[in-house]
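Student: coords below, sequence missing:
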């Protein structure tokens, strides 16, 4: 998507470079982050500001206002509403750099509804193939700006609006659906995550090899089925920690973890907080 030897960087645009209208582009570029303790906070922005980012390499965490962490892996996008208390940072425990392209834009109250519909339909983080119309449009916008081919605020507006229209079309019409095999694998994992012994069990039920399932699943979802299973278990664990009075041991068992200690270890690693502290913060 981007030549790693070519430094794109990012830039904020002045008001003179942008055009007032239903959408105004304010920043764009490519960033590489590799320090897990580097946290980008989203605040002090004009009302109705959004940041859209797309992971090119590695993976990062987008933490929403409720403290729930969403993994934004390769070929995954995030739409972040600002001003808000959301944060983003490289995924802890990974050695690979998190590289993503991104744009920031301000919308009117009328245009904001399309962004809200995207968030309602897909959530904060969602899968998008690199050849999607929206991603292609954004990459084209960034490259042309970097090469000084967009020196008109009218062209900047047209490029940004083209991106949002294509993103809305692709998400709201469910243009990108997973293959039947991957959909069935996701269904099995989501329906039986608490008692699945491993991905081999899922592969055998689908009559394919574990390696083949893992390869195709990762191509389409941006993560392995093992990581997807873990994600489902952790999401359910967070629900129970917030809404129930079950003990940590009971929650670990109900979510399919082999032991309380293993659950605590995994939760701490992925969420950067212990289950007990997570429960305490959410209930306070």
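Tutor: Ah, there it is. None of these values were measured; they are calculated from a predicted model. Numbers count the residues shown, from 1 in each chain.
Student: use CA for all of it now, contacts and neighbours both
Tutor: Noted.
Student: Let me see the ranges of the helices in the chain.
Tutor: 109-122, 133-146, 153-172, 180-192, 199-205, 210-221, 225-243, 248-254, 260-271, 275-283 (DSSP state H).
Student: May I see the buried residues of the fifth one?
Tutor: The one in question is helix 199-205. Neighbour-count burial for helix 199-205 flags 199-200, 202-203 (criterion: 16 or more other C-alpha atoms under 10 Å).
Student: Distance from the chain centre to that helix, please.
Tutor: The offset between the C-alpha centroid of helix 199-205 and the centroid of the whole chain comes to 27 Å, using C-alpha atoms, centre = their mean, to the nearest Å.
Student: Against which helices or strands is that helix packed?
Tutor: Applying 3 or more C-alpha pairs under 8 Å, 6 or more residues apart in numbering; DSSP states H and E, one finds that helix 199-205 contacts helix 180-192, helix 210-221.
Student: mind listing the strands in the stretch 1-150 of the chain by residue range?
Tutor: Listed in chain order, the strands of the stretch 1-150 of the chain (DSSP state E, counting those that start in this stretch) span residues 10-12, 23-33, 40-41, 49-57, 60-63, 69-72, 76-82, 87-90, 98-107, 125-127.
Student: adding another structure so you can compare the two:
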């Protein structure tokens, strides 16, 4: 079930699983989606009980701050930080900010620590991550599994933790060619679309999520992504439809409803225009294409 950014149903989860493999490779310690509005929010890396933990925190909206070895960094939409516990850092809601919305994941284990140390030494503690990156999409996938109580043992937790570490490492390897930090309005709009594509949302809803006027938002969005907001929403919906057509036996009508279209006929027209074949033809062709997922531009 996609998450609704407008419902503000924030949650945090902690994990306590047995299994030496987590310490040897990667273990999942905690993760959450939060918004803080009080200036008592203040975490110091030398005053916590946890040992050997690695924190990734990504700003969705608002503004936070972190001090690392005496250097101050402002954290806005699209900024992520990487720190280890214990270390000389402190992240907090600064007096200049009324709110800070972010997602976070804390990992541990030998591979997690080695990867974090490498990234901090080569890329630094602060990185810019676009909201439609595979890294952020993976975070939401893991969070959905956690929220749906589908992670029930240490092996599943370790699998997701390792996947996140590898995606983080890959993102860092490509960071030189990554786009500049996206404006907060675009970040908020894209995450809204990613988590509400199954609903009957339109341009006005996307504009509302961005916090800008329709004129300024549509111009900014196209400048940053080269797509209109509706074209971007369509891409998200068709990507999900392809997954459902390949991996499930749901009817065309059910697939249409699940990806936000009111009926199968209209969905089929949109699918045909984008993919070049009808949903039915695409489903029949899946036995001829030996892949689980199809990547489209």
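Tutor: Thanks, I have the structure now. Nothing here was measured: the structure is a model prediction, and the numbers come from that model.
Student: Tell me which of the strands of the stretch 1-150 of the first structure sits nearest to residue 142 of the first structure.
Tutor: For the strands of the stretch 1-150 of the first structure, proximity to residue 142 of the first structure was assessed by C-alpha to C-alpha; strand 23-33 is nearest, at 5.9 Å.
Student: Would you mind giving the residues in the first structure matched to the helix or strand that contains residue 187 of the second structure?
Tutor: Assignment of secondary structure by DSSP states H and E places residue 187 of the second structure within helix 184-196. With the alignment judged by TM-score structural alignment, no segment of the first structure is matched to helix 184-196 of the second structure.
Student: Output the contacting helices and strands for that helix.
Tutor: Counting contacts by 3+ C-alpha pairs under 8 Å, 6+ apart, helix 184-196 of the second structure is packed against strand 53-62, helix 203-210, helix 214-225, helix 229-247.
Student: Tell me which of the ones you listed is the most buried.
Tutor: Scoring those by mean neighbour count under mean count of other C-alpha atoms under 10 Å gives strand 53-62 as the most buried, with a mean of 22.
Student: Run the chain-centre distance for that strand.
Tutor: Counting by C-alpha atoms, centre = their mean, strand 53-62 of the second structure comes out at 11 Å from the chain centroid.
Student: with the first structure superposed, average distance for it?
Tutor: Strand 53-62 of the second structure, aligned to the first structure and superposed, deviates on average by 0.9 Å (mean C-alpha distance after the TM-score superposition for the first structure).
Student: which residues make contact with that strand from outside it?
Tutor: 29, 75-86, 97-109, 112-113, 116, 184, 187-188 (C-alpha atoms under 8 Å, 6 or more residues apart in numbering).
Student: and with 6 Å instead?
Tutor: Taking contacts as C-alpha atoms under 6 Å, 6 or more residues apart in numbering, the residues outside strand 53-62 of the second structure that touch it are 76-85, 99-108.
Student: equivalent range in the first structure for that strand?
Tutor: Under TM-score structural alignment, the match for strand 53-62 of the second structure is residues 49-58.
Student: Equivalent analysis for stretch 238-245 of the second structure, please.
Tutor: Aligned by TM-score structural alignment, stretch 238-245 of the second structure corresponds to no residues of the first structure.
Student: Centre of the chain to that stretch, how far?
Tutor: 19 Å.
Student: And stretch 81-93 of the first structure, by the same measure?
Tutor: Going by C-alpha atoms, centre = their mean, where stretch 81-93 of the first structure is centred and where its chain is centred differ by 10 Å.
Student: List of residues touching it?
Tutor: Against stretch 81-93 of the first structure from outside (C-alpha under 6 Å, 6+ apart): 36, 38-45, 49-50, 59-65, 98.
Student: Try it again at 7 Å.
Tutor: Under the contact criterion C-alpha atoms under 7 Å, 6 or more residues apart in numbering, stretch 81-93 of the first structure has outside partners 33-36, 38-51, 59-65, 98.
Student: Tell me the counterpart residues of it in the second structure, please.
Tutor: Stretch 81-93 of the first structure corresponds to residues 84-96 in the second structure, going by TM-score structural alignment.
Student: which residue lines up with residue 231 of the first structure in the second structure?
Tutor: Under the alignment defined by TM-score structural alignment, residue 231 of the first structure corresponds to no residue in the second structure.
Student: From residue 81 of the first structure, how far off is residue 231 of the first structure?
Tutor: Residue 231 of the first structure sits 23 Å away from residue 81 of the first structure, taking C-alpha to C-alpha, to the nearest Å as the criterion.
Student: who's more crowded, the two?
Tutor: The residue with more neighbours, out of residue 231 of the first structure and residue 81, is residue 81; 24 against 17, by other C-alpha atoms under 10 Å.
Student: if we can go back for a sec, would you format the helices of the first structure as TSV with distance to residue 13 of the first structure included?
Tutor: Putting those into TSV (distance: least, C-alpha to C-alpha, whole Å) gives the following:
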stretch	distance to residue 13 of the first structure
helix 109-122	20
helix 133-146	11
helix 153-172	10
helix 180-192	41
helix 199-205	47
helix 210-221	33
helix 225-243	37
helix 248-254	48
helix 260-271	34
helix 275-283	38
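Student: Skipping its backbone neighbours, what lies nearest residue 240 of the first structure in space?
Tutor: Across the structure, with C-alpha to C-alpha, 6 or more residues apart in numbering as the measure, the residue nearest residue 240 of the first structure apart from its sequence neighbours is residue 251 (6.9 Å).
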